[in-house]
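>>> just the structure for this:
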Amino acid sequence: MKALLRVLQYLRPHRTLAILTLLCAACATAMELVPPWVIKIIIDDVIQAKQASLLPGVIGLLVAAYVFKNVFASLRIRLNNQLEQTVVHDLRRHIFAALQRLSITYFENRSTGEIMSRVTNDTEHVERIFIDGLEGMMTASLTLVGITGLLFMLNWKLAVLALLPIPLLALSASWFTSKVHGYYRETRQSAAELNGYLQDALSGIRETMGFGRQGHEQARFDRLSQAYSDKNLKAMVLWSMYSPGMILVGAFGTILILWYGAGEVMDGRLTLGELVLFLSYLAMFYVPINQIHSVNHMLQHALAASERVFDVLDTVPDVADRPGLLAPDQRAQGDVRFEQVQFYYRPDVPVLKGFSARVSAGERVALVGMSGAGKSTLLKLLMRFYDVTDGAILIDGKDLRDLPLAYLRQQIGFVQQEPFLFNGTV
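Okay, the predicted model is just below:
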């Protein structure tokens, strides 16, 4: 529920669009309730009472109800699509902005494919909350409330019978939700592992070919793909039992109404038109209930994905600006000092221990040493990709941690050991 509330917060900047969508849904629902009532009038007041003069007006009312229902439905779909795309765009922007501010360690501890899975696949599943979830739940809820009121207004005894299956449906929905949410969490994790491996396999395809390891890599892919399929099937098997079971329980409500309502008609306490009207509304009553079950199924998949999305948004960077930092007015002169610098990638493996050096402004210095001695690490610390474990690095007498990151990196020209070419034109 917490994840759902966080997702729904993205609707706040678009309240007007959301309200208009809700109003169109309410109007479409209201128009949908008119035809059964018109059919009841045709049966009781036109056919049985033999008042043919009423027929043109009643048919006109029926046509108007269908026309207005579909007009409002069209507006609802259009507004909802605009709302969902706007909100999902905001969500994607926030995720990418969050990735931009995260520290290098976040990316080094995760595969690129796994991160991409969160930004693309998981965000796409969160999108289903707005495309199908909100729209379906909103329409079904409005229909359910309207029909429930009409059922009690028509005949409270029949309405009570119609509601008898509801407690069992609610308990079953609660059980299904608790089970399937865990399955979908596992599914999203498995999808991320598969995407992570695929990204690595494609990036290293030359090495795979060079060492003739295609068979080995195929076997690894097959295992991950099968694991993903198996986790999906666990949720699907649960749904295959739950969905038909809920429809069967709802059918018992209809059977009760036919059994009791037929007796009421034969005893003269209920007209045939009223029974047909009640059965029409009853059929409409169980449709939104089944729709809510389907939306709940989809929602659990989307919420499992949203947890992974919010994990990115909630991650605190290891390297960040201190509060209230202001960038200096002038460019850095370039006087660099390393003072008793210590650094560990892992607590048990020291890379630098008590390193001190000074590079004056304008001076050229080459760092020479064995592979793994820490040459690249020193430059990464200077760029503040990482913070020193102990000691300090100063530029023009100021600790790097007292300079805004954006300012610091604008002052330094840095060429990586392995250049990266972005896709695009030159």
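
>>> only C-alpha atoms for contact and neighbour calcs from this point on.
Noted.

>>> quick one: Val307 from Trp239, how far?
Actually, residue 307 is Glu rather than Val. 22 Å (CA to CA, to the nearest Å).

>>> more neighbours: which of the two?
Neighbours around Glu307 and Trp239, counted as other CA atoms under 10 Å, are more numerous at Glu307. The numbers are 21 against 17.

>>> doesn't Ser190 make contact with Ala227?
Yes. Using CA atoms under 8 Å, Ala227 makes contact with Ser190 at a distance of 7.1 Å.

>>> all strands of the stretch 201-350 of the chain, in order?
According to DSSP state E, counting those that start in this stretch, the stretch 201-350 of the chain carries its strands in the segments 336-346, 349-359.

>>> let me know which of those is tucked in deepest.
strand 336-346 (a mean of 18; mean count of other CA atoms under 10 Å).

>>> in terms of neighbours, single out the busier of Ala227 and Ser190.
Ser190 (22 against 17).

>>> could you report the neighbour count for the nearest residue to the more buried one once chain neighbours are set aside?
Closest residue to Ser190 apart from its sequence neighbours, by CA to CA, 6 or more residues apart in numbering: Tyr228 at 5.3 Å. Applying other CA under 10 Å, we find 20 residues neighbouring Tyr228.

>>> from what I can see Tyr228 touches Tyr184, true?
No. Contact criterion CA under 8 Å: Tyr228 and Tyr184 do not qualify, at 10.6 Å.

>>> most distant residue from the middle of this structure?
Note on the chain: the largest C-alpha distance from the chain mean falls to Lys50, namely 56.6 Å (CA atoms, centre = their mean).

>>> and Asn155, how many neighbours does it have?
Neighbours around Asn155, by other CA under 10 Å: 15.

>>> got it, and Phe176?
Using other CA under 10 Å, Phe176 has 21 neighbouring residues.

>>> and if you look at Thr177?
Number of residues near Thr177 (other CA under 10 Å) recorded here: 16.

>>> show me the contacts for it.
Asn296, His297, Gln300 (CA atoms under 8 Å, 6 or more residues apart in numbering).

>>> tell me the secondary structure of it, please.
When classified by DSSP: H, G, I helix; E, B strand; the rest coil, Thr177 comes out as helix.

>>> before we compare anything, build this one as well:
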Amino acid sequence: MRGPAGLAGPALKKADDFRGTVRRIVGLLWRDKLRLTSVIGFGVLMVLGMLAVPTVLGRATDHVIAGAAAGDVDFAGLAKILGLAVAIAVATFGITVSNGRTIAKMAQYMAYDLRTEADRKVAALPLSYFDSRPRGEVLSRVTNDIDNLTQTVGQVTQRVVQGLLFLIGVPIMMLTISPLLTLVVVLTLPLTVLAARLIGKRSQPRFVQQWATTGKLNGHVEEMITGHQLVTLFGRRAEGAAVFKRYNDDLYENTVRAQWVSALLGPAMAFLGLVTYVLVAVVGGLQVAAGLLSFGQIQAFIQYTNQFSNPLNMLAAMFGQIQSAVASGERVFELLDAEEQSPEPQGAGDALAAVEGRVAFEDVSFRYLPDEPLIEHLWLEAEPGQTVAIVGPTGAGKTTLVNLLMRFYDLDAGRITVDGVDVSTVERERLRRRIGMVLQDTWLFEGTIAENIAYGRPEATREEVERAAQAAHADHFIRTLPDGYDTIVGADEGGLSAGERQLVTIARAFLIDPSILILDEATSSVDTRTEMLVQQGMVALRQGRTSFVIAHRLSTIRDADVIVVMEHGTVVEQGPHEKLLASGGAYARLYEAQFAQPAVEEEDVVATPARA
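This next block holds a predicted model:
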């Protein structure tokens, strides 16, 4: 594609449905019917007032000319005419102010509505949606795009309504003065429409690209800020800055081109308006000379000509902003139209009111991508109260297995049951209330430590929170903090070490008292001594509960009732620790490889001086 200045530019993505997006935006406005109706009503009154003023002023001109010709100007009559014009202008101003306030409220109601829908949508989207998109890009749609859309709607609505009413009312007033002059004005309309279409086709893809690049830039900035410590540690600031520069340059280039092309419409409209004005002046002057029109009438007609072109000029001036808003609207609607997680089954009741904890995976198959198998025909059963450890190499499907139990993803085939009840027939929220989960990646929300521990049970008392922390061996370090349990922490660590944050999440699991427990490398971020303390707490936590423990350090799962070894999404071995070691299979190889490593390293250390 060639750029506006004849320079080669990148291939651009056009708006998928410009008109459809505009219709949806109008539909959003129509939700606030009362205010939208008020805006239209105010607009009618404004236009009627503004249309009346040229006619009244034309009467005043004719009144003065007629009086001058007679040698006696009736100033009292002139004052009445001018007083009427002033009264109309004052009333129109008051209506305009009221209309602006109404439009501001309507635009903010639309923003509120969109943010609410976006928040609900994000909560209803499956994990697969976020797996395939940077978080910053999604955030950009919820924040930047919604703000851009609603701000433009607030600025444009009054002008659009006013412009459309002018385009209807002005020709009617023109026809009452001179059909010939009206024809001259109307003949320039096709050129105006053609200019708008040609320029719009060139600029709209640029605005689409602009906001797509904005999303990419926000995603990259979010990653760089969130991972600032890691970026600094590995010396990747230069590479991060290079990526930022590339996105920033793309954003600059597309924004400049979009604004440059859309700005061409203003001068084009001004030129066509000037041509129309000249034609009206010439033809109108001839009609005045022929006695077909009075000076007041031609004065009023010229004012109507300006009123006819002003809405077009205003829309031309905001043309780029309108296209930008439509591009943002398209991105917002893409988010709102995204496919949600599968709906809950009809009539799903609380079939898991009292969970014993028998969990069975029956011929389960699942894949993230259609052409890349992961778990195929998996069978696994855990009895109530058992601790099932899941081990295997990276990518074997360990975490995927527990994610399927939590219904974070839907199965491709087979079923998972809890106490004989197919989990796909149970509401997700009810199912997850029975399951406690501690992840390898800790996450603390902005708030106090007590609030973070009580995240799964907001109604818990302070005594219950402290007992959960004591069980997780977190109470001691919490009390050493400046404000104890009221210390403010958040996603940016809040001064806590990785191990301390892990202990807080473990305490969170203690507090909800789940029937089924999932520990995904739950002690990976704590030191050896703390791990021993946490393991003691875990033993107490696992009592009477079915537990699934994902671990890479095999020393932490020796006491598991059943150890399940997975490779390529399939269970290749299962049994207790001693039996699996004796069999000399996959588990024994993993165990030997893990515990032989220190010896190998020690031999290397001893051998190094000799080689030196």
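
>>> need the TM-score between these chains.
Laid over one another, the chains give 0.94 as their TM-score (TM-score structural alignment, normalised by the length of the first structure), with 426 aligned residues with a CA RMSD of 1.9 Å.

>>> hang on, the earlier thing: could you check how far the aligned partner of the residue nearest to Ser190 of the first structure in the second structure is from Arg133 of the second structure?
Aligned by TM-score structural alignment, Tyr228 of the first structure pairs with Leu251 of the second structure. Between Leu251 of the second structure and Arg133 of the second structure the computed distance is 19 Å (CA to CA).

>>> next one: the corresponding residue of the first structure for Arg202 of the second structure from Glu418 of the first structure, what distance?
Using TM-score structural alignment, the partner of Arg202 of the second structure in the first structure is Lys179. Look at Lys179 of the first structure and Glu418 of the first structure: by CA to CA, they are 47 Å apart.

>>> so between those two, which is more surrounded?
A count of neighbours by other CA under 10 Å puts Lys179 above the other of Lys179 of the first structure and Glu418, at 14 against 6.

>>> so what's Tyr407 of the first structure closest to, chain neighbours aside?
Ala327 (6.1 Å).

>>> I'd assumed Arg401 was in contact with that neighbour.
No. Using CA under 8 Å, Ala327 of the first structure is not in contact with Arg401; the gap is 11.8 Å.

>>> count of neighbours near the residue nearest to Gln259 of the second structure when sequence neighbours are not counted?
Leaving aside its chain neighbours, Gln259 of the second structure sits nearest to Gly320 (6.0 Å; criterion: CA to CA, 6+ apart). For Gly320 of the second structure, the count of nearby residues is 24 (other CA under 10 Å).

>>> kindly report the same for Ser371 of the first structure.
Ser371 of the first structure has 8 neighbours, counted by other CA under 10 Å.

>>> any idea how far Gln416 of the first structure is from it?
For Ser371 of the first structure relative to Gln416 of the first structure (CA to CA), the value is 16 Å.

>>> do Arg15 of the first structure as well
Distance from Arg15 of the first structure to Gln416 of the first structure, by CA to CA: 46 Å.

>>> swap in Gly57 of the first structure?
Gly57 of the first structure is 80 Å from Gln416 of the first structure, by CA to CA.

>>> try Val7 of the first structure
For Val7 of the first structure, the distance to Gln416 of the first structure - CA to CA - is 38 Å.

>>> tell me which of those two has more neighbours.
Using other CA under 10 Å as the criterion, Val7 of the first structure and Gln416 rank with Val7 on top: 21 against 9.

>>> which position in the first structure aligns with Glu24 of the second structure?
Small correction: residue 24 of the second structure is Arg, not Glu. Match for Arg24 of the second structure (TM-score structural alignment): Arg6.

>>> tell me which element its match falls in.
helix 2-8 (DSSP states H and E).

>>> mean deviation, that helix versus the second structure?
By mean CA distance after the TM-score superposition for the first structure, the fitted helix 2-8 of the first structure averages 1.7 Å away from its aligned residues in the second structure.

>>> enumerate the positions of that helix that are buried.
Across helix 2-8 of the first structure, burial judged by 16 or more other CA atoms under 10 Å covers Leu4, Val7.

>>> the following helix or strand past it corresponds to what range in the second structure?
Using DSSP H and E, the helix or strand that directly follows helix 2-8 of the first structure along the chain is helix 15-32. The alignment of helix 15-32 of the first structure onto the second structure (TM-score structural alignment) spans residues 33-50.

>>> distance of the counterpart of Leu315 of the second structure in the first structure from Phe285 of the first structure?
Per TM-score structural alignment, the equivalent position to Leu315 of the second structure in the first structure is Ile292. Distance of Ile292 of the first structure to Phe285 of the first structure, computed by CA to CA: 11 Å.

>>> next one: Ala191 of the first structure
Distance from Ala191 of the first structure to Phe285 of the first structure, by CA to CA: 37 Å.

>>> of those two, which one has the most company?
Each of Ala191 of the first structure and Phe285 has its neighbours counted (other CA under 10 Å); Ala191 has more, 25 against 22.

>>> correct me, but the more buried one touches Ser229?
No. With contact defined as CA under 8 Å, Ala191 of the first structure does not reach Ser229; the gap is 9.3 Å.

>>> could I get the buried residue list for stretch 53-69 of the first structure?
Buried residues in stretch 53-69 of the first structure (16+ other CA under 10 Å): Leu55, Val58, Leu62, Ala65, Phe68, Lys69.

>>> what packs against the one helix or strand Gln82 of the first structure maps to?
Element membership for Gln82 of the first structure, per DSSP H and E: helix 55-101. Under the contact criterion of 3 or more CA pairs under 8 Å, 6 or more residues apart in numbering; DSSP states H and E, helix 55-101 of the first structure touches helix 15-32, helix 34-41, helix 123-128, helix 272-314.
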